[in-house]
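Asks: pasting a predicted model and its sequence here:
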Amino acid sequence: MAVPVNKEELQNAIKINYNKLKKELLSIPHELTTVPNLEGHMKNTTMSINNLISYLNGWGELVLKWNTKKERNEIVDFPETGYKWNELGKLAQKFYNDYEKDDFNTLCTELDEITGRILFLIEQKTNTELYETAWYEKWTLGRMIQFNTSSPYNNARARIRKWKKENNIK
């Protein structure tokens, strides 16, 4: 799928990639969702399916947090307070920890809700606000949303499909 360049394409990319991811998630046996045998977000690490969903939830929450702070004219610590862009592996670990008490069904419900809130946010914005105005350094808001929703959804789906094949899960 091409990189979205306007509001409608962004909405479609998120919906399409999320629905494909959700279809993959629905076919995972729940007893395997806590087993850390999926390639991790840092080199030479592993994670569980639950960790992967936690990662997606964490980034989705950050997108919403960034937008809220920007709308209030507050300073935003990108990517997150206490983390630099070259520490995304550590940030992934934080997300795993943030959601470690949540089971698979809860994580999936949270991902549904976060994705819905992001789609609602996009709906409230104009195409100019999303794609014709620099929002963070050279990046537009639409691009920052895409970097942290539709693209990771697609990546997560690919990871899950590879994991299913390796574990003979249909």
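Replies: Thanks, I have it.
Asks: going by C-alpha atoms from here, please, whenever you check contacts or count neighbours.
Replies: Will do.
Asks: what's near enough to touch residue 35?
Replies: 47-49 (CA atoms under 8 Å, 6 or more residues apart in numbering).
Asks: let me see the contact set for the residue lying closest to residue 130 once chain neighbours are set aside.
Replies: Counting by CA to CA, 6 or more residues apart in numbering, residue 130 lies nearest to residue 142, which is 4.5 Å off, once chain neighbours are set aside. Contact analysis of residue 142 by CA under 8 Å, 6+ apart lists 5-7, 10, 130-131.
Asks: if we can go back for a sec, by neighbour count, which of the contacts of residue 35 wins?
Replies: Most neighbours among the contacts of residue 35, by other CA atoms under 10 Å: residue 49, with 24 neighbours.
Asks: A further structure is provided below for comparison with the first:
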Amino acid sequence: MAVPASKTELLAAIGTTFDKLTADLGQVPESRARESSLEGHAAGTVMSPADLVAYLLGWNELVLKWLDRDGRGEPVDFPETGFKWNQLGLLAQKFYRDYQSLDWRELLDRLTAAKERLVETISSRSNDELYGKPWYDKWTKGRMIQFNTSSPYANAQGRIRKWLKA
């Protein structure tokens, strides 16, 4: 899929990749959702399908936080307060812990709700706001959203599909 360059393309990418991901996540038996047998984000590590969903949920809710703070004219702590870009593994571990008390269905429902809030938030912004100027470093707001939504959805879908076949 081409890199989105407009609000319309971003919304389409999020919708398409999320639908494919949720179709595959729907095939994960609840009894195996916490089984740590899925290739992890760092080389040589493993995680569970629930950890993968927690990771996606964490990033979705973080992007919503960025957009909310930005919308109120407040500074945004990229990637997250207390974390640097070279500490994304630690941030992933935080996401796993943040959502470990949720069961499989709750995780999936929360991910869907976060994605729907993202779509609403993106839809309420102009194409110029999303793609007209850099927001973080050289990246536009739309590109930063895409980096942390549709791209990870596609990556996660590949991981889940491979895991389901194994």
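Replies: Yep, it's here. Quantities reported herein were computed from a predicted structural model and do not represent experimental measurements.
Asks: with structure 1 overlaid, how far apart is the longest helix along structure 2 on average?
Replies: If you go by DSSP state H, structure 2 has its longest helix at helix 49-71. In the superposition with structure 1, the average deviation recorded for helix 49-71 of structure 2 is 0.5 Å (mean CA distance after the TM-score superposition for structure 1).
Asks: on that earlier part again, between the contacts of residue 142 of structure 1, which sits nearest residue 154 of structure 1?
Replies: residue 10 (13.4 Å; CA to CA).
Asks: check contacts around that closest one.
Replies: 4, 142, 146.
Asks: please identify which helix or strand holds it.
Replies: Using DSSP states H and E, residue 10 of structure 1 maps to helix 7-26.
Asks: relative to helix 49-71, how tilted is that helix?
Replies: 160 degrees (axes from the mean of the first three to the mean of the last three CA atoms, to 10 degrees).
Asks: which strands and helices sit next to the helix or strand following helix 7-26 of structure 1?
Replies: Per DSSP H and E, helix 7-26 of structure 1 leads on to strand 38-39 as the next helix or strand towards the C-terminus. Contacts defined by 3 or more CA pairs under 8 Å, 6 or more residues apart in numbering; DSSP states H and E place strand 38-39 of structure 1 against strand 46-47, helix 150-166.
Asks: relative to residue 110 of structure 1, which of the ones you listed is closest?
Replies: Using CA to CA, the nearest of these to residue 110 of structure 1 is helix 150-166, at 14.3 Å.
Asks: okay, buried residues for that closest one please.
Replies: For helix 150-166 of structure 1, the neighbour count (16 or more other CA atoms under 10 Å) marks 150-154, 156-157, 159-161, 163-164 as buried.
Asks: over to stretch 62-78 of structure 1?
Replies: Within stretch 62-78 of structure 1, the residues that count as buried by 16+ other CA under 10 Å are 62-64, 66-67.
Asks: what does stretch 78-89 of structure 2 give?
Replies: Quick answer for stretch 78-89 of structure 2 (16+ other CA under 10 Å): 79-80.
Asks: alignment lookup: residue 117 of structure 2 to structure 1.
Replies: Under the alignment (TM-score structural alignment), residue 117 of structure 2 maps onto residue 117 of structure 1.
Asks: identify the residue spatially nearest to that match, adjacent ones excluded.
Replies: Nearest non-adjacent residue to residue 117 of structure 1, counting by CA to CA, 6+ apart: residue 64, 7.9 Å away.
Asks: ok so, going back, and the helices and strands packed on strand 38-39 of structure 1: which comes nearest residue 113 of structure 1?
Replies: For those, proximity to residue 113 of structure 1 was assessed by CA to CA; helix 150-166 is nearest, at 14.5 Å.
Asks: now for that closest one, which elements pack on it?
Replies: Helix 150-166 of structure 1 packs on helix 7-26, strand 38-39, helix 49-71, going by 3+ CA pairs under 8 Å, 6+ apart.
Asks: all good on my end, thank you.
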